[in-house]
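> Coordinates only, no sequence provided:
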């Protein structure tokens, strides 16, 4: 299955699905034993259009017609109506919970979202199915259903695997397939191919921890990889070892579905357009003897400074571990937010010219070492770095800050 991680690091971010959160069915202290007709399956929902669904989703279905049970256990539910949702999300204190909904109802919701649904029926004994069902019932109780969402390591997909391992212990074994042979950042790229602004936001927000190669088990945070991991896993009962998945079915397909439709990379195009306009603007000023105006450069510094402030917040204030050690701070200095108003109101202030000279030199170093930095910086950032270097260098070396400006 071909792979298909918001301007705010939807670091559901990163991959959960917003379903019809509802109160779970009656959760008795001693859940019943499933009948011989029962089945348990892992349900994979392919990516959808909303950002929160861009990675797809994983859930567990318990179906026992003899006891009129057909439920979807969904670890990817969150409450977007919470008035503090955005601050909690930015800080990294986002609580997800396990919701339980009737499977037909969930299936209709995914069909309305135009998202195909695949189902892997698990090759479990009746006792193993019952053990997993009881773990899910206990996890769905009000006192147990909430958990702290951690995008790469504890999300709606990894919780499905963990519930299975909690119920079966060492009887279930996941091998080293599929092998991602990619960093966490590279694993996210295919899912953001049709969302260029989201792709840019990921690369601006994620630090060097995202540039570590993921192990096969760590790749389970993506539903596509969990689907493949289930397909290659085994389960043991007594002395018998068999494939974990008995059979795979396409429960619902959407005609014309395309997980990652092509999209024009407009942030990259915008970056190069800004650079070319800057070259023309600076060249015109240099050849005509005009002095650099202040508004355009102040706006550039302010925009870059805001980027740096956000990167610092994600590194030093938020609880996210994957946004630390962010090398974007080499070029996105938070201090530019102080330099911007100074450039507007006191362009001849002592030290400003030196500050801009250091900015230009640093931008040149960043650009020259582009492929050598330990973090994979976004391609759209490269022309922006050059733009900052050109304008900083022109103001510091090629213009007389004491002469009157022609605005």
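Structure's in. What do you need? Owing to the predicted nature of the structure, the values given are computational and were not obtained by experimental measurement.
> contacts and neighbour counts: CA atoms only from here.
Fine.
> I'd guess residue 235 is in a strand, am I close?
Yes: Residue 235: assigned to a strand according to DSSP: H, G, I helix; E, B strand; the rest coil.
> who's in contact with it?
Residue 235 makes contact with 123-124, 171-173, 241-244, according to CA atoms under 8 Å, 6 or more residues apart in numbering.
> Apply 10 Å and report the result again.
Residue 235 sits next to 122-125, 128, 168-174, 241-245 when contact means CA atoms under 10 Å, 6 or more residues apart in numbering.
> Spell out the residue ranges of the helices in the chain.
85-91, 103-112, 126-139, 156-168, 184-188, 196-205, 223-232, 266-288, 295-312, 336-345, 352-368, 381-397 (DSSP state H).
> Comparison target, given below:
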């Protein structure tokens, strides 16, 4: 073999060995950050982010899918308008771990960290996916409270990268629904009025039982799922640590305030109806007002079901009592119509079905609605009897 060939052979092999050895020196550490709930509604359910430390480059970056992509902040009115329409875009952002931690320290929210037990190749695969998601339009996604959020995105990255991940111990009881889970957070946060509003807007899809993976749409359950997950024959989580241990900023409050309010409101209407029972004009005004308000709510629920991108607002059984057609009846009540009796009979029967099937219908209703529904049923019966007497 000539000297030239020996030189080429040695040079080629040096290059081949040099490339992998350089790649092998790269050390990554990947962990999941779980943040405690905050006092504001948008923070009630906590938060999830991914932390990647690259010791070769000296970087410590948090990949956060919970960044608003189209409006300035949560106080911007556009935020709630887009959220109601189901058009709100969130995005993936990457920034320093220290900045991320400072934010939660200022908000007085605890943070936990779970280091994942992965090989260097597996860690690089996750980093490549996140890097790809930061490019151009890839960083944006249409937020869905249940199906696509800051917690489901990291969950799906892990499941797509490692299909052999298995949860070895159940994290929720059999028959648990998304509504049950979110109720726990709203009750702990004292968000009773928000709970009422959410129960009005969210349809029966939120009352279908979910599995452990489905429960991971909430950060705490994602954290719990990781603690009980294996990848192959080893634990997915290598270690768990508390990064920030802070007293919760959430202050307890009266969770029965909406129920107390609706009871008082219904009783007040009954008292007024009683004292003006012989005054047809007052009865018509009160019933028209009640029909208009419930009809307006029904229109909102129908629009949220049919004209928005919110999957969780579909199949809403609250339309059994908050009927959109009530608006038409409200303006026609001043003069008796032939179809009024038939309409009130239908409404009365629907409300009877709703009250009788309160615990058996495929949707869970907020208890604060019961006094209002009973009042509506009473007025439907009154209208039916009144129209019968006038014949």
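Nice, I can see it. Only a predicted model underlies this, so the values are computations on that prediction, with no experimental measurement involved.
> Would you give the TM-score for this superposition?
Scored against TM-score structural alignment, normalised by the length of the second structure, the superposed chains reach a TM-score of 0.84; 361 aligned residues with a CA RMSD of 2.6 Å.
> about what we covered before: mean neighbour count and distance to residue 253 of the first structure added to the helices of the first structure, as a markdown table?
Listed next are the helices of the first structure as a markdown table, based on neighbours: other CA atoms under 10 Å; distance: least, CA to CA, whole Å:
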| stretch | mean neighbour count | distance to residue 253 of the first structure |
| --- | --- | --- |
| helix 85-91 | 16 | 32 |
| helix 103-112 | 15 | 8 |
| helix 126-139 | 20 | 27 |
| helix 156-168 | 21 | 21 |
| helix 184-188 | 22 | 24 |
| helix 196-205 | 22 | 26 |
| helix 223-232 | 22 | 16 |
| helix 266-288 | 15 | 31 |
| helix 295-312 | 20 | 40 |
| helix 336-345 | 18 | 50 |
| helix 352-368 | 19 | 46 |
| helix 381-397 | 22 | 38 |
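> mind giving me TSV with these and columns for distance to residue 328 of the first structure?
Output for the helices of the first structure, formatted as TSV (distance: least, CA to CA, whole Å):
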stretch	distance to residue 328 of the first structure
helix 85-91	18
helix 103-112	38
helix 126-139	40
helix 156-168	30
helix 184-188	14
helix 196-205	7
helix 223-232	29
helix 266-288	16
helix 295-312	8
helix 336-345	14
helix 352-368	10
helix 381-397	9
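> and of the ones you listed, who's closest to residue 34 of the first structure?
Closest approach to residue 34 of the first structure among those (CA to CA): helix 126-139, 5.3 Å.
> Which part of the second structure matches the closest one?
Across the second structure, the stretch matching helix 126-139 of the first structure (TM-score structural alignment) is residues 120-133.
> if we can go back for a sec, so which of the helices of the first structure comes closest to residue 330 of the first structure?
Across the helices of the first structure, closest to residue 330 of the first structure is helix 352-368 (CA to CA), at 7.1 Å.
> Okay, angle between the closest one and helix 336-345 too, please.
Going by axes from the mean of the first three to the mean of the last three CA atoms, to 10 degrees, helix 352-368 of the first structure is angled at 130 degrees with respect to helix 336-345.
> who touches helix 352-368 of the first structure?
Applying CA under 10 Å, 6+ apart, the contact partners of helix 352-368 of the first structure are 327-328, 330-333, 335-336, 339, 342-343, 346-347, 351, 369-370, 372-373, 381-397, 399-401.
> now do 6 Å
Identification of contacts with helix 352-368 of the first structure by CA atoms under 6 Å, 6 or more residues apart in numbering yields 385, 389, 392-393, 396.
> thought residue 82 of the second structure was touching residue 88?
Yes: Residue 82 of the second structure is within contact range of residue 88, at 4.9 Å (criterion: CA atoms under 6 Å).
> Just the buried positions in stretch 66-83 of the second structure, please.
Using 16 or more other CA atoms under 10 Å as the test for burial, stretch 66-83 of the second structure gives 66-69, 71, 79, 83.
> Quote the end-to-end distance of it.
Taking CA to CA, to the nearest Å, the first and last residues of stretch 66-83 of the second structure lie 14 Å apart.
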